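Novice: Sequence first, then the predicted structure:
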Amino acid sequence: MKRTIAALTATIASLALATPLAADDHASARPVAEQIGAGGRPIGADWSRSPVIAQHGMAATAHPLATQIALDILKAGGNAVDAAIAANAALGLMEPTGNGIGGDIFVIIYDPKTDKLYGLNGSGRSPKNQTLEQLKEKLGGADSLPAFGPLPITIPGTVDGWFEMHNRFGQLPMADVLAPTIKYAREGHPVAPVIGMYLARALAGFERNSDKFDFSNARATWFANGAPKAGEIFRNPDLANTLERIAQNGRDEFYRGESAKIMVDYLQRQGSAFTLEDFAEHRSEWVEPACVHYRKGYELCELPPNTQGFAALQMVNILKNVDLAQWERGSPEVIHYITEAKRIAYADVAKFYADPDYAPFPMELLSDEYGKARFELIDPDKATPEFGPGEPKLEGPGDTTYMTVVDGDGLMVSLIQSNYRGMGGGLTPDGMGFMFQDRGELYSLDPAHANAYAPGKRPFHTIIPAFVKKDGKPYMTLGLMGGGMQPQGHVQVLINIVDYGMNLQEAGDAARLNHDGGRQPTEAASGPSADPLGTLFVEPGIPAATVEALKRMGHKVEVIDNGIMFGGYQAIARDPETGVLTGATEMRKDGQAQGY
């Protein structure tokens, strides 16, 4: 296996110079400093560093300072839930391009005291007094919701999610948990490099569309002097004040108190239908994760709709019908099977995945029998032009953060949080220091669609935390940010570990694929797909010979070399016998895994 990985490594260096860049906004010229190949390592893959190993506690987040905050909370007597909330609050300040209290949250928690997995759906709903017809009238004939302004906003669920977690599992007072972020928001922190790049991209997107919404508050909060650059000290005193009120007054401050009144007043001035009653009635929901067996004793566990987590389980049920390890990891056979399994699973996503209060999920889609029947649709020699009606296209450039914390007692937290795309929809309530999510962009306007907009309904969600069991025991937290990349990424990491023996860090650093195309969950429930085959995007670590072979098999393939569309990964594994923790983080982000 080492020789297989080394062979792929050699290809990476040559492709960095030889592979033409795709002509889209994902591609960029590589700096001269990156036109040299990886150095050698005494063990493991040359292109990957060592995973982090510790005993008493560990955190892996998209920002080193957030990781440090999580460890500080653990050392101060908090548990993994306290530390996860503290780190997530910090990321809302330090990585506003990926998350914040204007967005939603989903969590899987393993509790060693009960030996049980708990799932939390912290997603918000649409205004309960606005009908589909009224929304369409506001849209003025548009066939989909916009990415900006008041109409795609749904109730922010993160703060309530924090308090649900904390009330059930937390140990430290919430004031102590939020204190580090409040301090950083007042005193400032230096902007991280990748986050600085995303801030510049966000500003450019907002300015292109600033005639469609009120950008003044957002500009004053983040972009008064342009996009903050790497190393620049950034402060957000408005967010500090908001978090301080929440710390003092609890979750009702955000949904019933002064903060709620400020938000609703601002939203109504922008033309939103939200009322104080909508905010007051918001609640998170505890849900049951589902798990499916892959092979070698490994099980993947995901949250049910309205998330897309079960798409990863459907992919696993398809792919366990073929022994991928008979081929090299970078072979066209392996890439082909993963891609076709994704396309088949996502055909069901467009039809069935929605708020279960409105469209109950058919659990038979997760059966071994259904997975085997769907596997039989794959032609091993060529790409199938279309896998029937309803194949979806999910969001591509998702703006999300995934993080995980495990403490010395074995409490394990897998947490994902997002404002959806582009920091959110551009609207920032007066003096509050955060941006509202635009997750409602993912509603369908077709009343016959399972994901159709309706009053008080949760939209289809792409953000998904994951969990892995091994031989029936809790083993690993896992997540990979990035819209429709997420189920694909979960499955690819699992394949890397189970079928190819990679360690946690190698499994995340290895080159990825991202298939994008077909019907969207926002489109009409009937009619042909405009792009049934879609496009298979791959990173330069996929060998050039494999790319050409995939094209001959009928795939449309593009090589993308900047990592943006391939997500962001974190994971922590816990040895069930010794309690030793092994963590990994994403080299495509600014993050850090660390323990003690």
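Specialist: Arrived safely. Residues are numbered from 1 along each chain as shown.

Novice: C-alpha only now, for contacts and for neighbours.
Specialist: Fine.

Novice: Going by neighbour count, which residues in the longest helix along the chain are buried?
Specialist: Longest helix in the chain, counting residues (DSSP state H): helix 332-352. Buried residues in helix 332-352, defined by neighbour count with 16 or more other CA atoms under 10 Å: 332-352.

Novice: Same check on stretch 178-196?
Specialist: Buried, per 16+ other CA under 10 Å, within stretch 178-196: 178-186, 188-192, 194-196.

Novice: Presented hereafter is structure B, for comparison with structure A:
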Amino acid sequence: MIKITLTTFKITNHWFLFLLLLILVSSCKTEQKAPREIQRGKLADSIMVVSAREEASRIGAEILKNGGNAFDALIAVDMALNVAYPFAGSLGGGGFMVYRKANGEIGSIDYREKAPMGATHDMYLDKEGNPIDSLSRQGPLAVGVPGSISGMFAINEKLGSMPMSEILEPVIQLAKNGYAITENQLNRFQKYAPVFDQVNGKEVLYSIGFRESDTLKIETGNFIKNPVLAETLQRIADNGKSEFYEGETAQLLVDFIEAHGGIITLEDLKNYEAVWRNPITSTYKNIKVIGMPPPSSGGVCLAQIFKMLEPYDMQEFGHNTVKSIQMITEAERRAYADRSFFLGDPDFNDIPIDSLISKAYASRRMQSFSFDKATPSAEINHGVISGYESMETTHFSIIDQYGNAVALTTTLNGAYGSKLYVDELGFFLNNEMDDFSVKPGEPNMFGLIGAAANKIEPQKRMLSSMTPTIVEKDGKLWMTVGTPGGSTIITSVLQTILNVADYNMGMQEAVDAPRFHHQWLPDVVIFEPDAFGEEILNSLQNKGYEIRQENSVILGKVDGVLVLPDGTLEGGADRRGDDTAVGF
């Protein structure tokens, strides 16, 4: 039995007071860490437009200032990019749009290109069954049936508030009056001018003056006009959607494609229709992510990766640390393995979306993960479920004064698509046929492996990585975001959202932050050059990760808008391009 005397109690009490005093003194001496100061991008009170070109962003902002809504502005921006950003924006392509109306209603539209009726599963293979180099990437057979005009008119009819003729007028004037060539743009025109000449068999608008042999050189700041495109847009403004799919423009387009050996017909154009689809919705901690469903792989893969990351404290791991890079890489590895097997055109395939984005499935997929070492992709296959793109895309984000938000990603697939330029219409044609599985198990131009779900079939939409995304926080609009980047689109959007959600960055900081990418195969982690410390890269290599540093452009040019707590809008325009945020 222990006997506690009054003397013992007093001594113990004195010691307790002494220790408490030491703790208080020590805590007073400890410097309080100040909250990290967020460096904000472009701020605005009521409207924000962020796109790949200043001209397009300003045209969209003017539409909003004149009383239009986000859907009117997106049409104007999309069409303006046809003029000022032919690298990726073109009437000859297609895309996806995700939206959230001010009342909380969400939706998405798919105006992805389709395979022509004359397409066959082996059209790009030689007699031995091997892919014929470049046949699905350059020239007339690479072209899918364009969907952009169908998409724009569908959006206008359902959600717009202005007539198309009024929306297109400033775009037509931009084509007539021209735009200043930036340094980035000049470099691209110079790089591809010889290819344009080779594929088209003659000079085109974007090769004259850009080749080394040209006497009169075009320089940065020079204006380039496209009066032919202005005429095409004017006919569309006058005659509507049917002009592109059945009218004079359609006939000129089909005649051009047939003359070059392509297989798209008037019937292909007449049968094309954009499709409204239900978005993919998922949660990550306290945010709701609204993404594009198949034939985009973006919404599903994004939801999968977030579900795999959710059990871990990413904020505690820290931004771009060894642990956080490992976590994101391993989740990406598994999601891309599933992408290659399960995803394709939902009109041709039964896709187990609910299972793929479930918490239980994510948990099973991560059972083989360890912080000690990399999981080789050779050991990762697609998951087991019971019952069962381009570097050269462009994205823009808009929030209007009414509270509507849109995220739209559009593409030609590769740089200037198939490189075929329709000189009588003023635009390039896509090379989206390469996004099909030309041969199951063979990589496309982005190294993505495809399976039977994405095989070539007539009238089928090819699988895409485009990931236009809207995010809610606590039930309210919080962010609209997306990027070009081919197979890196999904991972760039993912990391941008994490930068804001877990690492307390502003929108501009989030889009500018260094990025990395992994897509299952090839089994290599791509890092932006000179953006990650040698100690971090060495540590990852020691754990078995193959490291490669590549040009930052391949990791996309993210454009996003963030709603701050007081309702102010912050536009984030990626430093990697000529992207510009315009707001009021």
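Specialist: Thanks, I have the structure now. In this text the structure is predicted, and so the values were computed from the model without any measurement.

Novice: Need the TM-score between these chains.
Specialist: Overlay of the two chains. TM-score (TM-score structural alignment, normalised by the length of structure 2): 0.86; 525 aligned residues with a CA RMSD of 2.2 Å.

Novice: Relative to the whole chain's centre, how far out is the longest helix of structure 1?
Specialist: Here helix 332-352 of structure 1 shows a centroid-to-chain-centroid distance of 19 Å under the convention CA atoms, centre = their mean, to the nearest Å.

Novice: superposed on structure 2, where does the helix or strand following that helix end up, distance-wise?
Specialist: Scanning forward in sequence from helix 332-352 of structure 1 by DSSP states H and E, the next helix or strand is helix 368-375. On superposition with structure 2, the average gap between helix 368-375 of structure 1 and its aligned counterparts reaches 1.2 Å (mean CA distance after the TM-score superposition for structure 1).

Novice: In structure 2, which residue range corresponds to helix 368-375 of structure 1?
Specialist: Using TM-score structural alignment, helix 368-375 of structure 1 lines up with residues 359-366 of structure 2.

Novice: what does stretch 149-156 of structure 1 give?
Specialist: By TM-score structural alignment, stretch 149-156 of structure 1 lines up with residues 139-146 in structure 2.

Novice: Can you tell me what sits against the matching stretch?
Specialist: 91-94, 112-116, 135-136, 199, 257, 260-264, 268-269, 272, 418-420, 429-434 (CA atoms under 8 Å, 6 or more residues apart in numbering).

Novice: Just the terminal-to-terminal distance for stretch 29-48 of structure 2.
Specialist: 45 Å (CA to CA, to the nearest Å).

Novice: quick one: buried residues of it?
Specialist: 41, 42, 43, 44, 46, 47, 48.

Novice: from the residues you listed, which two are the most distant?
Specialist: 41 and 46 (15.1 Å; CA to CA).

Novice: can you list contacts of the match of helix 368-375 of structure 1?
Specialist: Under CA under 8 Å, 6+ apart, the answer for stretch 359-366 of structure 2 is 304, 307, 308, 331, 334, 355, 356, 383.

Novice: Identify the residues contacting the aligned partner of the fifth one in structure 1.
Specialist: Spelled out, that is residue 334 of structure 2. Under the alignment (TM-score structural alignment), residue 334 of structure 2 pairs with residue 344 of structure 1. Shown in contact with residue 344 of structure 1 (CA under 8 Å, 6+ apart): 374, 387, 391.

Novice: wait, which of these is closest to residue 247 of structure 1?
Specialist: Among the contacts of residue 344 of structure 1, and counting by CA to CA, the member closest to residue 247 of structure 1 is residue 391, at 44.3 Å.

Novice: Next one: the closest residue to that closest one other than its chain neighbours from residue 400 of structure 1, what distance?
Specialist: Excluding its sequence neighbours, the residue lying closest to residue 391 of structure 1 (CA to CA, 6 or more residues apart in numbering) is residue 347, at 3.5 Å. For residue 347 of structure 1, the distance to residue 400 of structure 1 equals 24 Å [CA to CA].

Novice: cool, and residue 518 of structure 1?
Specialist: Separation of residue 518 of structure 1 from residue 400 of structure 1 (CA to CA) stands at 23 Å.

Novice: what's the angle between the one helix or strand residue 310 of structure 1 maps to and helix 368-375?
Specialist: Assessed by DSSP H and E, residue 310 of structure 1 sits inside helix 309-319. When axes from the mean of the first three to the mean of the last three CA atoms, to 10 degrees is applied, the directions of helix 309-319 of structure 1 and helix 368-375 differ by 70 degrees.

Novice: I'd guessed residue 433 of structure 2 sits against residue 116; true?
Specialist: No - Residue 433 of structure 2 lies out of contact with residue 116 (CA atoms under 8 Å); the separation is 9.5 Å.

Novice: Which residue of those two possesses the greater neighbour count?
Specialist: residue 433 (30 against 26; other CA atoms under 10 Å).

Novice: distance of the equivalent of the more buried one over in structure 1 from residue 154 of structure 1?
Specialist: Matched to structure 1 by TM-score structural alignment, residue 433 of structure 2 sits across from residue 440. From residue 440 of structure 1 across to residue 154 of structure 1, the span is 6 Å (CA to CA).

Novice: hey, what's in contact with both of the two?
Specialist: The contact lists of residue 440 of structure 1 and residue 154 share residue 126, where a contact means CA under 8 Å, 6+ apart.

Novice: Distance-wise, check residue 272 of structure 1 relative to residue 405 of structure 1.
Specialist: 37 Å.

Novice: Have a look at those two and say which one is more surrounded.
Specialist: residue 405 (35 against 19).

Novice: so the more buried one sits in a strand?
Specialist: Yes - assessed by DSSP: H, G, I helix; E, B strand; the rest coil, residue 405 of structure 1 belongs to a strand.

Novice: what comes up buried for stretch 351-369 of structure 2?
Specialist: For stretch 351-369 of structure 2, by 16+ other CA under 10 Å, it's 351, 353, 355, 356, 357, 359, 361, 362, 365.

Novice: swap that for stretch 217-235 of structure 1, sorry
Specialist: 217, 218, 219, 221, 222, 227, 228, 229, 230, 234, 235.

Novice: and what of stretch 188-208 of structure 2?
Specialist: 188-190, 192-197, 199-200, 203-208.

Novice: Restricted to helices, list those residues.
Specialist: Residues of those located in helices (DSSP H): 188, 189, 190, 192, 193, 194, 195, 196, 197, 199, 200.

Novice: which among those gets closest to residue 483 of structure 2?
Specialist: Of these, the one sitting nearest to residue 483 of structure 2 (CA to CA) turns out to be residue 188, at 18.7 Å.
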